[in-house]
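>>> The sequence and its predicted three-dimensional model are supplied below.
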Amino acid sequence: MWPAMRLIRRQLSSVARGLVYEKHGEPSQVLRLQRLEVASPTDYEVKVKMLAAPINPSDLNMIQGTYALLPQLPAVGGNEGVGVVAAVGRHVSSVRPGDWVIPVDAGLGTWRTEGIFRESALVRVPSDISIEGAATLSVNPCTAYRLLSDYETLRPGDSVIQNASNSGVGQAVIQIAESLGITTINIVRDRQDSSEPGAETS
């Protein structure tokens, strides 16, 4: 009976791959591609197959140990990304197989092919947007929105000026501001010669 039970358990599990770090340090030195066992989801768990996950400076800072939020070690790298729900636990109600989901908070560990996550750690997003857009939705656009809304009450016709506007956050600021009727004055970093930054207005 015991061998049969062990066989059933193995059949319910799958093997994923993930970029894992067991100590803080430079990513090139501490990250290791490892095999990760992924069991079937239970109760409020969701099994997610990752579609895409970007690399942000915050991801690298977290691995280095210099970020404000640090996960328990060992940890899988990656704070942002999009995945498709492969299976759900019996009490999960907010998502179902086939839905696209992104992390609610940082530290989820998105640099993996597949994983089991709490339902509360995920939010569903439309699947008719680009994979790249969905995978980069939860960090830079949110930061850009808060930059435009937390410090001043901006109205259509107002103008804002920002530096580093060719960054991910800067590009999101431009797009969100345009949708609100706000003009942006954008200082861009000249990557050819960083000592002489250019400027542009949109």
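Received, thanks.

>>> contacts and neighbour counts: CA atoms only from here.
Noted.

>>> got the contact list for the most centrally placed residue in the chain?
Centroid-nearest residue in the chain, with CA atoms, centre = their mean: residue 80, separated by 0.7 Å. Taking CA atoms under 8 Å, 6 or more residues apart in numbering as the contact definition, residue 80 lies against 53-54, 102-103, 106, 108-110, 135-139.

>>> quick one: buried residues of stretch 156-171?
Buried residues in stretch 156-171, counting neighbours by 16 or more other CA atoms under 10 Å, are found at 164-166, 168-171.

>>> Which one of those residues is nearest to residue 27?
Top of the list for closeness to residue 27, among the buried residues of stretch 156-171 and by CA to CA, is residue 168 at 21.1 Å.

>>> ok, so what distance separates residue 51 from residue 184?
With the distance defined as CA to CA, to the nearest Å, residue 51 ends up 33 Å from residue 184.

>>> that older thread, please indicate which of the contacts of residue 80 are buried?
53, 102-103, 106, 108-110, 135-139.

>>> Format those as CSV; extra columns: distance to residue 15.
Formatted as CSV, the buried ones among the contacts of residue 80 follow (distance: CA to CA, whole Å):
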residue, distance to residue 15
53, 19
102, 21
103, 21
106, 24
108, 18
109, 16
110, 15
135, 23
136, 26
137, 27
138, 27
139, 28
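
>>> take a look at this one as well, against the first:
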Amino acid sequence: MRRLLLTAFGEAAKVVRLDTTAAQPLSSDDLLIRMEAAPINRSDFMLIEGKYGVRPSFPYNLGSEGVGKVVAAGERGRSLEGKRVLILPTYEQGTWAEETIVDRKNVVEVSDTADPVQLAMLGINPATAYLLLKQYTHLMPGDWIGQTAANAAMGQYIIQLAKLAGLKTLNVVRRPEAADAVRTFGGDVVVLQGDGLKQDIEAALGSNRLSIAFDTVGGEPIGTLLQFVRDGGIGVGYGLQSGVFPRINPVDMYFRSLSFHGFWLINWIRNAPRHELKWTYQHLASLVAEGKLFAEVQKTYTLDQFQNAIADAQSAERSGKIVFRF
């Protein structure tokens, strides 16, 4: 079977190679999965560059999430043979591969009729969006939430799940064309990051206040957004695209009792009860099957085209996800 391997930490174009390996024997808990689709995420590049919370030994089979069909199984996984499964992003197996061996504890059975490309993206972003909305505060219909980088796939998922819950979204983006895109997929209010951000948020919200704010950028924008979170409210960071730690005014933290949390999905995957993992992912998969949860996909590639896929996924101007299709 063919797969993409990481040979060392560094620039993806230089340290990722296409490899062919013979099939390995299966242990009693192993599943052999023929991959259908697997996305490329920002976290994959962080891992490749040696900047992620997971630091594998080399060579390492790349790809953090995806979906496929179980074509063979060890003794304890026979009930899953022939089933479509979502591979959880535990980083114990790779998904940028034609076939991959996965421990049965790292999969969840999902719909056999939904679009596999959309299902393949469930492991990280939709699960993160769902948990951000559920874990930190009790949100009620009509409440406002705020987020940075709202045009990214995560932003799309947050907006979709918020609308299903009756929540209002204030969305910060960096470019006017990104603002148009966010309005198209349902953002209630969109404001541009920059010198006028505070005034634009103030004009957009009026007397309303945010219950919670989500950030994946770092630096100034989340600090500004937190000024409009209600007293005792919450901020959550799940990424750091700028490389700059969030600049939060101590006045907001001390005198208004705001709290700021860091979120990493893998901690939830490691610690959540199995029934909670299964329910969450199958619930999200049902929303995909109903057409209520999706992300824009710019292009799909084969493994042979991995260099073009990597280049496209790293482009700041792309308008959707890049996905390997098998």
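Received the coordinates, thanks. These figures come from a predicted structure and were not determined experimentally.

>>> picking up where we left off before, which members of the contacts of residue 80 of structure 1 are positioned in strands?
102-103 (DSSP state E).

>>> now for the contacts of residue 80 of structure 1, which pair is the farthest apart?
109 and 137 (15.7 Å).

>>> burial count for the corresponding residue of structure 1 for residue 6 of structure 2?
Matched to structure 1 by TM-score structural alignment, residue 6 of structure 2 sits across from residue 21. Residues lying near residue 21 of structure 1 (other CA atoms under 10 Å) number 21.

>>> do residue 276 of structure 2 as well
Neighbourhood size, residue 276 of structure 2 [other CA under 10 Å]: 11.

>>> Give me the spatial nearest neighbour of the aligned residue in structure 1 for residue 148 of structure 2, chain neighbours excluded.
Here residue 148 of structure 2 is matched to residue 163 in structure 1, going by TM-score structural alignment. Closest residue to residue 163 of structure 1 apart from its sequence neighbours, by CA to CA, 6 or more residues apart in numbering: residue 187 at 4.6 Å.

>>> Counterpart of the one you found over in structure 2?
In structure 2, residue 187 of structure 1 lands on residue 172 (TM-score structural alignment).

>>> The helix or strand hosting residue 87 of structure 1 vs structure 2, mean deviation?
If you go by DSSP states H and E, residue 87 of structure 1 is part of strand 82-88. Average distance, strand 82-88 of structure 1 versus aligned residues of structure 2 after superposition (mean CA distance after the TM-score superposition for structure 1): 0.8 Å.

>>> okay, that strand sits on what stretch of structure 2?
Going by TM-score structural alignment: strand 82-88 of structure 1 matches residues 67-73.

>>> Could I get the buried residue list for that stretch?
Under the neighbour-count criterion of 16+ other CA under 10 Å, stretch 67-73 of structure 2 has 67-73 buried.

>>> how about the strands in the stretch 151-300 of structure 2?
With DSSP state E, counting those that start in this stretch, the ranges of strands along the stretch 151-300 of structure 2 come out as 168-173, 189-192, 210-215, 229-237, 259-262, 297-301.

>>> I'd like to know which of the ones you listed lies nearest to residue 59 of structure 2.
strand 297-301 (22.7 Å).

>>> so that closest one aligns onto which residues of structure 1?
The aligned range for strand 297-301 of structure 2 is empty, by TM-score structural alignment.

>>> Show me which positions of the helix or strand that that strand is followed by end up buried.
Following strand 297-301 of structure 2 in sequence order, the next helix or strand is helix 306-313 (DSSP H and E). For helix 306-313 of structure 2, the neighbour count (16+ other CA under 10 Å) marks 306-307, 309-310, 312-313 as buried.

>>> what residue of structure 2 is the furthest out?
residue 255 (33.2 Å).

>>> on that earlier part again, wait, doesn't the residue nearest to residue 163 of structure 1 sit right on residue 167?
No: applying CA atoms under 8 Å, one finds residue 187 of structure 1 not in contact with residue 167, separated by 10.6 Å.

>>> sorry, back to before: now, the buried residues of stretch 156-171 of structure 1 that are in helices?
Judged by DSSP state H, the subset of the buried residues of stretch 156-171 of structure 1 located in helices is 168-171.

>>> Show the contacting residues for residue 37 of structure 2.
Here residue 37 of structure 2 is in contact with 66-68, 116-117, 120, 323-326 (CA under 8 Å, 6+ apart).

>>> which of these show up in structure 1 as well?
When those are mapped onto structure 1 and scored by both residues aligned by TM-score structural alignment, their matches' CA atoms under 8 Å, the shared contacts come out as 66-68, 116-117, 120.

>>> Identify the farthest-apart pair in those.
Longest distance between any two of those is 10.1 Å, between 68 and 117; criterion CA to CA.

>>> what touches both of those two?
36-37.

>>> Thought residue 76 was touching residue 59 of structure 1, still the case?
No: with contacts counted by CA under 8 Å, residue 59 of structure 1 stays clear of residue 76, the gap being 10.3 Å.

>>> Comparing these two, which shows the higher neighbour count?
Ranked by neighbour count (other CA under 10 Å), residue 59 of structure 1 and residue 76 place residue 76 first, with 25 against 21.

>>> hmm, back to that, which of the buried residues of stretch 156-171 of structure 1 sits closest to residue 37 of structure 1?
residue 168 (33.6 Å).

>>> quick one on the thing from earlier: quick one: residues contacting the match of residue 6 of structure 2.
Per CA under 8 Å, 6+ apart, neighbours of residue 21 of structure 1: 30-32, 63, 73-77.

>>> Please, a PyMOL command that selects the buried ones among those residues?
A single PyMOL command selects the buried members of these (16+ other CA under 10 Å):
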select buried, resi 31+63+75+76+77
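
>>> Among the contacts of residue 21 of structure 1, name the ones in helices.
Among the contacts of residue 21 of structure 1, DSSP H puts 30, 63 in helices.

>>> Any chance of the contacts of residue 21 of structure 1 in TSV with distance to residue 5 of structure 1 as columns?
Listed next are the contacts of residue 21 of structure 1 as TSV, based on distance: CA to CA, whole Å:
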residue	distance to residue 5 of structure 1
30	37
31	35
32	32
63	38
73	31
74	29
75	30
76	30
77	33
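
>>> What separation is there between the counterpart of residue 119 of structure 2 in structure 1 and residue 157 of structure 1?
When structure 1 is aligned by TM-score structural alignment, the residue opposite residue 119 of structure 2 is residue 134. Counting by CA to CA, the gap from residue 134 of structure 1 to residue 157 of structure 1 is 30 Å.
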